[in-house]
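K.L.:
just to be clear, the model below is a prediction. Sequence and coordinates:
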Amino acid sequence: MTDLDLRPVSPLLRTVRRSAPALLGYAAVRVLGLAVLTAWSAARGESARALLSARWDSLWYVRVAEFGYGYEVRLPNGEVHSNLAFFPLLPWLERAVSAVTGLPYADAGLLVTVPASLAAACGIFAVTDRLYGRRAGTCAVLLWAALPVGVVQSMAYTEALFTALAAWSLYAVLTGRWVAAGALAALSGLTRPVGVAVAAAVWAAAIASYVRERRAPGNGGGTRGRRPGGASVPRRALGMLLAPLGAAGYVLWVGHRTGGGPFGYLDVQAGWGNGFDGGLAFARFVAGRFALPFPSALAGPALVAGVALVVWLYVMGVRRRQPLPLLVYSGVVAVLALCASGYFGSKPRLLMPAFPLLLPLATALSRLRTARSAPVVAALAAGSAVYGALWLNGSGPP
């Protein structure tokens, strides 16, 4: 096991046991959301199961699982929607689960999401508990569960799976397990394009730790291959090598398949109307909300407030000296989400994996007595449940 930079499993098991209250709370919030969604959908004659597993992006993942890559839709306006835009790990898992259980691919996607969402919650707890304590870890998990778009965590989407891989990769970085961190980062890169944020966090942490070793007294300006924490330079280098392989491998494969070279994946995304323009298109979209008649015009101030909240939470993380890998990870996720030029309604969903942004709120909530913090969490959970049911029965996640 040491060759793979893994520790005995007992620390991991202790972390899982320690997270039990947080996981129970997480499950309660998500069950509430699903119950409200089921009742709301039934009142409209809709199927909650279909909303969770067989609409929007879920359908594209199912098609990849069933038929592989190569499917595309040509729209009248000239846009080409290719399933090459969707990274392969979730379809692979759907195909594997379907082969074992006999379930349809859509239901297999939901079956993947259940353990993935619990693993994400446990990973968020592990990171937060290590930095700020058990109570803050529980609060961070509950806040993540009760996000307004938290219902996506129960859908056959990649948010839960990606967040699980990202959180545990960050935890591996914080605990000096470099090869595990790199391997998990590679898997996250096979899940979503924003896997580059996890790879960037691994690289930033590895470089920073190397610089600290070089400057440490007694090193003579160099290193003998190991630092006091026991991680060897070769293992750290291997973690760095592994981290970007998932995202880079898929992007290069798409470029080869399409004949577009290294930038072929960007061409695929452009066919969907996606790109990166530094946030100009999003700024124009927000400005356009102010010109709408009341009450639609309220969306403008709400969007500005939402962006301001994201920036403020990130600044608070910097001021409170969050570890570098968390800052790099959440910063890259936020920039990619807010500065993309398409699908403006999906930005809250795209920000969901940036859980370190919640840590200032989690630590503040953890300092309250239970009699005061419990009603806050309950109100957030109820609001998330109602909004999720309204959202999925309306426009839904693009």
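P.N.:
Looks like it arrived, so ask away.

K.L.:
please make it C-alpha for all contacts and neighbour counts, starting now.
P.N.:
Will do.

K.L.:
quick one, what contacts the residue most central in space within the chain?
P.N.:
The structure's the chain has its C-alpha centroid closest to Pro353; by CA atoms, centre = their mean the separation is 2.6 Å. Neighbour list for Pro353: Glu159, Ala160, Phe162, Thr163, Ala166, Val333 [criterion: CA atoms under 8 Å, 6 or more residues apart in numbering].

K.L.:
mind doing that once more with 10 Å?
P.N.:
Counting by CA atoms under 10 Å, 6 or more residues apart in numbering, Pro353 touches 120, 144, 159-164, 166-167, 194, 329-330, 333-334.

K.L.:
same thing with Ala270?
P.N.:
Residues in contact with Ala270 (CA under 10 Å, 6+ apart) are Glu79, Val80, His81, Ala85, Gly264, Phe276, Ser341, Gly342.

K.L.:
second one coming, line it up with the first:
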Amino acid sequence: MSTRTIEEPAAAAADPDGPPPLSGRLPRPWLFPLLAYASTWILTLGVWAWLGDRNVAQVPSVERRKYHGWELHFVFKDASNYLDVARFGYPDALPLDADGSVKANNTAFFPLLPMLVKAVAVPLGGRYVLAALVVSVVLGAASAFAVWKLADHLRGRRIADRAVVLYCLFPGAFVFGFLYSESLAALLAAFCLLALVKRQWVTAGVLAGIGTAVRPNMVALCAACAVAAAIAVHRSRDWRALWAPLLSPIGGAAYLAWGSLRYDDPRFWFKTQAEGWNQHTDWGAATVRRVLWLDAGVRAEPAQNLMHTVFFVLAVIGVVWLLRERLPAPVTVFTLTVLFLSFTASAQGSKPRFVWTAFPLFIAAAARLRGRTFVIVTVLFAAGFVWLAAWSPLHYGRGAP
């Protein structure tokens, strides 16, 4: 593995001669990822118009009392929890069942996204749903730009253009249309990885530290920072690289420390996850059962299970391409860690939005897919995007894909 794995882009070698990339034909190349992102909202608004009030009966009555019209499409499942945290904060005490176990509650949701919604809601006069929509749109656009920027640095403009199209139209990207934290996580992760390959250690550490306050699986950034620092110290004795792993866990650790003091229990988050939301690490047992259709509970929901199977296969193909493409070690480690954390979680597995969060897969895919093959894959992705965006609200009790 050459020093370039950490320090230099491989763009010049990987970007063959030919007509200008699509982004090069625009007045400003950075408009291209924004246009790619706009296509997701065109599809989303089309789905919302088609859904109309078809999904209203599926929405819990408590949600129907709080939200109306387009809000019922946008405030989907976890989005309602994030909005409640933004409005009311976290509970004063962990709610308990009669047997002493912790009930499902909002401490499972990390604080950065609700903090941003609250900050935007203040100048909007407390209109939290509108603030959430503004935050979602801006973060989604910014994440598309960040992924494009990272891909451009690693493999050149032409591959970056294809990568951001795949990122924006992959079926898991349907969560752009909800108040979900994946786009904020991708935004911070892409810029963190870019800082790592540029050896901007403090910047990378700060971005990773902020990222770990978004979602628990952003601990993958800690792994990426650790690997990048280890390589830099081993090869060039660059001890400044240690700033990245030292700073990387600060955001998530601060939330867990705060909650430990508030609830007088250092395991408050883990108890909420395991007892309240029935989520835990099972080292891939649930994923294997889903992919191989091994139990009756899985087979009872064929559409949901087929989705898990298809996206597991896509993830495996993506990993093979990622390893063959030999992207910088921190980028590869981040991707594999995100997938590992998802596949070994009892309630997550190969859900489309978790595969999508491992976005460097799209850089590797963009390097492999060209011409008509790329167009066919893009169309299939867009069709899957529309199907998931329409299917999920009509099957509210099946979990968020």
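P.N.:
The structure has been received and is ready for your questions. Because the structure is a prediction, the values reported are computed rather than measured.

K.L.:
what's the TM-score for these two chains?
P.N.:
TM-score for the superposed chains, counting by TM-score structural alignment, normalised by the length of the first structure: 0.81, backed by 360 aligned residues with a CA RMSD of 2.9 Å.

K.L.:
quick revisit: just the ones in helices from the contacts of Pro353 of the first structure, please.
P.N.:
With DSSP state H as the criterion, helices contain 120, 144, 159-164, 166-167, 329-330, 333-334 from among the contacts of Pro353 of the first structure.

K.L.:
output those residues as TSV; include the columns neighbour count.
P.N.:
Formatted as TSV, these follow (neighbours: other CA atoms under 10 Å):
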residue	neighbour count
Ala120	27
Trp144	26
Glu159	24
Ala160	27
Leu161	27
Phe162	27
Thr163	27
Ala164	24
Ala166	31
Ala167	32
Tyr329	27
Ser330	22
Val333	22
Ala334	25
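
K.L.:
before we move on, the earlier item: make a PyMOL selection of the buried ones in the contacts of Ala270 of the first structure.
P.N.:
Selection of buried members from the contacts of Ala270 of the first structure for PyMOL, criterion 16 or more other CA atoms under 10 Å:
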select buried, resi 80+81+85+264+276+341+342
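
K.L.:
need the contacts of Ala270 of the first structure in a markdown table (columns: distance to Ala385 of the first structure).
P.N.:
Formatted as a markdown table, the contacts of Ala270 of the first structure follow (distance: CA to CA, whole Å):
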| residue | distance to Ala385 of the first structure |
| --- | --- |
| Glu79 | 35 |
| Val80 | 35 |
| His81 | 31 |
| Ala85 | 30 |
| Gly264 | 39 |
| Phe276 | 32 |
| Ser341 | 29 |
| Gly342 | 27 |
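
K.L.:
ok, so of the contacts of Ala270 of the first structure, who is nearest Leu24 of the first structure?
P.N.:
Distances from Leu24 of the first structure to the contacts of Ala270 of the first structure, taken as CA to CA, are shortest for Ala85 (35.1 Å).

K.L.:
my read: that closest one touches Gly255, true?
P.N.:
No. Using CA atoms under 10 Å, Ala85 of the first structure is not in contact with Gly255; the gap is 11.4 Å.

K.L.:
so what sits against both of these two?
P.N.:
Going by CA under 10 Å, 6+ apart, residues that sit against Ala85 of the first structure and also against Gly255 are Tyr265, Leu266, Asp267, Val268.

K.L.:
what's the local residue count around the counterpart of Asn83 of the first structure in the second structure?
P.N.:
When the second structure is aligned by TM-score structural alignment, Asn83 of the first structure is paired with Asn106. Residues lying near Asn106 of the second structure (other CA atoms under 10 Å) number 22.
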